[in-house]
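1. sequence plus the predicted model coming up.
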Amino acid sequence: MIRTISVAIYLLFLLIGTIPSLIRVKKYEKENKIHEKYELVHRVAHNFGKKMIDCTGSKVRVTGYENIPKDETVVFIGNHQGNFDIPLLLGYIDKPIAYIAKIEIMKLPIVRDWMKYMRCVFIDRKDPRQSLKAISQGVEYIKEGQSMVIFPEGTRSKGDKIGEFKPGSLKLATKAGTTIVPFTIKGTYKIFEANKNKIKPAEVELIIHPPVYTSGLSKEELNELPDKIKETITSALK
């Protein structure tokens, strides 16, 4: 419990400490300094994610990093074990990424501002019409060069089992004709969810699989794609 409280206090001060950078991002936006704005957003998000994992005392091993195309927009697709999945990816993938996020996160001050500048897409699951608009917005972001992360399960598994992929969860990638990079997360649930919501150090592994190219696929191949991606992700959990 002491560790959990200490980590919570540390993260609160860490978040508050990003406010000067947030002010600078807004200044860059007003001055139309696009490159400087997104460079700063990525640097802050990357550092925050890594510090968030490090402060739990967890050890991280990344394999397959060479599978990430360097100068190409991609959609990362993988399993979702726990709350620390997002900081894991932010901190250990040195590439600007954004997320498909629940609209409820919009209630969190500072966090919502950073997520907007990261070009995250907020979805209201109770409103199908809004969800369709959000997906279209995500496709536009990808076409503009923003890499995205999708968790097709739609929620945390809180364990080492992988849930069913939500229907249409890969549409963001296939509509944009973007390369998919599957990934498998192992052990993040052991940091928090497996301990009755208390933080403990864990051995975490991030496995990045070879890219899957969606451009030029036939209708039949597109229909088979979700099962193919899921099998790739699941194979590393066995």
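-> Great, that's in hand.
2. hey, let's count contacts and neighbours off CA atoms from now on
-> Will do.
3. for the helix ranked longest in the chain, buried residues please.
-> Longest helix in the chain, counting residues (DSSP state H): helix 34-54. Buried residues in helix 34-54, counted by 16 or more other Cα atoms under 10 Å: 37-38, 40-42, 44-46, 48-53.
4. report all helices and strands that the helix or strand where F122 lies contacts.
-> Using DSSP states H and E, F122 sits within strand 121-123. Applying 3 or more Cα pairs under 8 Å, 6 or more residues apart in numbering; DSSP states H and E, one finds that strand 121-123 makes contact with strand 97-102, helix 128-143.
5. quick one: which of those is nearest T73?
-> Ranking the helices and strands packed on strand 121-123 by their distance to T73 (criterion: Cα to Cα) puts helix 128-143 first, at 6.8 Å.
6. which neighbouring elements make contact with that closest one?
-> Using 3+ Cα pairs under 8 Å, 6+ apart, helix 128-143 sits against strand 121-123, helix 171-176.
7. residues making contact with the shortest one?
-> It refers to strand 121-123. 98-103, 130-131, 134-135, 137-138 (Cα atoms under 8 Å, 6 or more residues apart in numbering).
8. picking up where we left off before, ok, so of the buried residues of helix 34-54, who is nearest G154?
-> With Cα to Cα as the yardstick, the closest approach to G154 among the buried residues of helix 34-54 comes from G49, at 20.7 Å.
9. can I assume that closest one is in contact with I93?
-> No: with contact defined as Cα atoms under 8 Å, G49 does not reach I93; the gap is 9.8 Å.
10. may I see the buried residues of the longest strand belonging to the chain?
-> Ranked by residue count under DSSP state E, the longest strand found in the chain is strand 179-186. Residues of strand 179-186 classed as buried by neighbour count (16+ other Cα under 10 Å): 179-186.
11. want to compare, so here's the second one:
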Amino acid sequence: MIDILLVILLIIGLIVFLIFLVIGLSLLYLHVVRLITKNKPYNHPKVRDSVRLFSKVIIKLSRVKYTFIGKEKLPKDNFLLFSNHQMYTDPFILLYDLYDKDLGGFAKDELNKIPVIRTWMKRRGILMLDRKNNRNGAETMIRAIKQARNGQPIFIFPEGTRSRNGELLDFKSGAFKLAMKSKKPIYPVVFKNFYKHCFFHLKRINCEVRILDPIPYDEYSNLSTIELSIIVRDKILKSLR
């Protein structure tokens, strides 16, 4: 019995070691890229490659399996992604599968505490959002609007946080100022069944990411942010059912 427990502990220890090794090497790679790409634009090939690699590492470590549907609907640039949020890997999936779109977007302010990650995400056009600081939120939104107006595609999770049980939360209407001010087409994005995923799951969960048909600016230009948030939320909710 003791021998079996020892083997199990050794296996667990090896897995933990390998995970930290992969993360450590990834952070080292990001640090090197950070130095190489200093003063380079968000769509520089090295920045793009680093985004794809690091996002892939996060996805692989999470062990989540999914299908991605609707990529062909997206133009090269000048669009917005409004998505529901079910798992911490959601933004990394968008950054990985749509790496050639050079996405910018929003991330939790907690990532600001990790120097390499902070610099890398800033260089990519990922904005740190402090949800407890209204002034910070307003300034961050202004920067996002500027990036979108300059053509960079932006993703945002208007629920403001993850849904732990898969229920679609209310959308923050303020998130839709990004669309109103930048005047870009909106592509609703649906993450389905990701909330069911667990690292230790043995049974595969059928997770899916789906990009819905766009909402052009001329179809929402006369709406309020509240009205627009309801329309986008309803489209995502309908696809979740």
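-> All right, it came through fine. As the structure is a prediction and not an experimental result, all values here were calculated from the model.
12. where does the TM-score land?
-> Aligned and superposed, the two chains score 0.83 in TM-score terms (TM-score structural alignment, normalised by the length of the first structure); 229 aligned residues with a Cα RMSD of 2.8 Å.
13. ok, back up a step: with the second structure superposed, average distance for the strand holding F122 of the first structure?
-> After superposition onto the second structure, strand 121-123 of the first structure sits on average 1.6 Å from its aligned residues (mean Cα distance after the TM-score superposition for the first structure).
14. run the chain-centre distance for that strand.
-> 12 Å (Cα atoms, centre = their mean, to the nearest Å).
15. thinking again about what came up before, can you say which of the contacts of strand 121-123 of the first structure are buried?
-> For the contacts of strand 121-123 of the first structure, a burial check counting by 16+ other Cα under 10 Å picks out 98-101, 131, 134-135, 137-138.
16. centroid residue for the second structure?
-> P91 (1.3 Å; Cα atoms, centre = their mean).
17. residue in the first structure matching that one?
-> In the first structure, P91 of the second structure lines up with I86, judged by TM-score structural alignment.
18. also V190 of the second structure?
-> Checking TM-score structural alignment: V190 of the second structure goes with T184.
19. got the contact list for that match?
-> 78-79, 206-209, 233-234, 236-237.
20. buried members of those into ChimeraX, please.
-> Restricted to buried positions by 16+ other Cα under 10 Å, the ChimeraX selection for these reads:
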select :78,79,206,207,208,209,233,234
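21. tell me which of the contacts of T184 of the first structure fall in strands.
-> Per DSSP E, those map to strands at 78, 206-208.
22. same list (the residues you listed) but as a markdown table, adding distance to L170 of the first structure.
-> Converted to a markdown table, those look like this (distance: Cα to Cα, whole Å):
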| residue | distance to L170 of the first structure |
| --- | --- |
| G78 | 11 |
| L206 | 21 |
| I207 | 19 |
| I208 | 17 |
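23. how about the aligned partner of K219 of the first structure in the second structure, secondary structure?
-> Aligned by TM-score structural alignment, K219 of the first structure pairs with N222 of the second structure. What DSSP: H, G, I helix; E, B strand; the rest coil gives for N222 of the second structure is coil.
24. and the longest helix anywhere in the second structure, what's buried?
-> As assigned by DSSP H, the longest helix anywhere in the second structure is helix 2-36. For helix 2-36 of the second structure, burial by neighbour count (16+ other Cα under 10 Å) applies to 23, 26-27, 30-31, 33-34.
25. can you put those in a markdown table and add distance to G70 of the second structure?
-> Rendered in a markdown table, the data for these read as follows (distance: Cα to Cα, whole Å):
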| residue | distance to G70 of the second structure |
| --- | --- |
| I23 | 30 |
| S26 | 29 |
| L27 | 31 |
| L30 | 30 |
| H31 | 33 |
| V33 | 31 |
| R34 | 32 |
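26. so what corresponds to R119 of the first structure in the second structure?
-> Applying TM-score structural alignment, one finds that R119 of the first structure aligns to G125 in the second structure.
27. pretty sure that match sits against P41.
-> No: contact criterion Cα under 8 Å: G125 of the second structure and P41 do not qualify, at 9.1 Å.
28. aligned counterpart of K161 of the first structure in the second structure, please.
-> With TM-score structural alignment as the criterion, K161 of the first structure matches E167.
29. what's the distance between that match and L74 of the second structure?
-> 27 Å (Cα to Cα, to the nearest Å).
30. swap in A107 of the second structure?
-> A107 of the second structure is 22 Å from L74 of the second structure, by Cα to Cα.
31. cool, and M180 of the second structure?
-> Distance, M180 of the second structure to L74 of the second structure, by Cα to Cα: 19 Å.
32. ok, L61 of the second structure next?
-> When L61 of the second structure is compared with L74 of the second structure (using Cα to Cα), they lie 28 Å apart.
33. looking at these two, which one has more neighbours?
-> L74 (18 against 12; other Cα atoms under 10 Å).
34. where's the more buried one relative to D213 of the second structure, distance?
-> 9 Å.
35. then G70 of the second structure?
-> For G70 of the second structure relative to D213 of the second structure (Cα to Cα), the value is 9 Å.
36. compare the two (neighbour count), which wins?
-> Higher neighbour count among G70 of the second structure and D213: D213, with 15 against 12, using other Cα under 10 Å.
37. aligned partner of the more buried one in the first structure?
-> Under TM-score structural alignment, D213 of the second structure pairs with P210 in the first structure.
38. burial count for the closest residue to that match other than its chain neighbours?
-> Once flanking residues are discounted, P210 of the first structure sits nearest to N67: 5.1 Å by Cα to Cα, 6 or more residues apart in numbering. When neighbours are defined as other Cα under 10 Å, N67 of the first structure has 14 of them.
39. how near is N67 of the first structure to K238 of the first structure?
-> From N67 of the first structure to K238 of the first structure the distance is 21 Å (Cα to Cα).
40. excluding its backbone neighbours, what's nearest the counterpart of K71 of the second structure in the first structure?
-> Counting by TM-score structural alignment, K71 of the second structure lines up with Y65 in the first structure. Nearest residue to Y65 of the first structure in three dimensions, chain neighbours excluded: I208, at 6.0 Å (Cα to Cα, 6+ apart).
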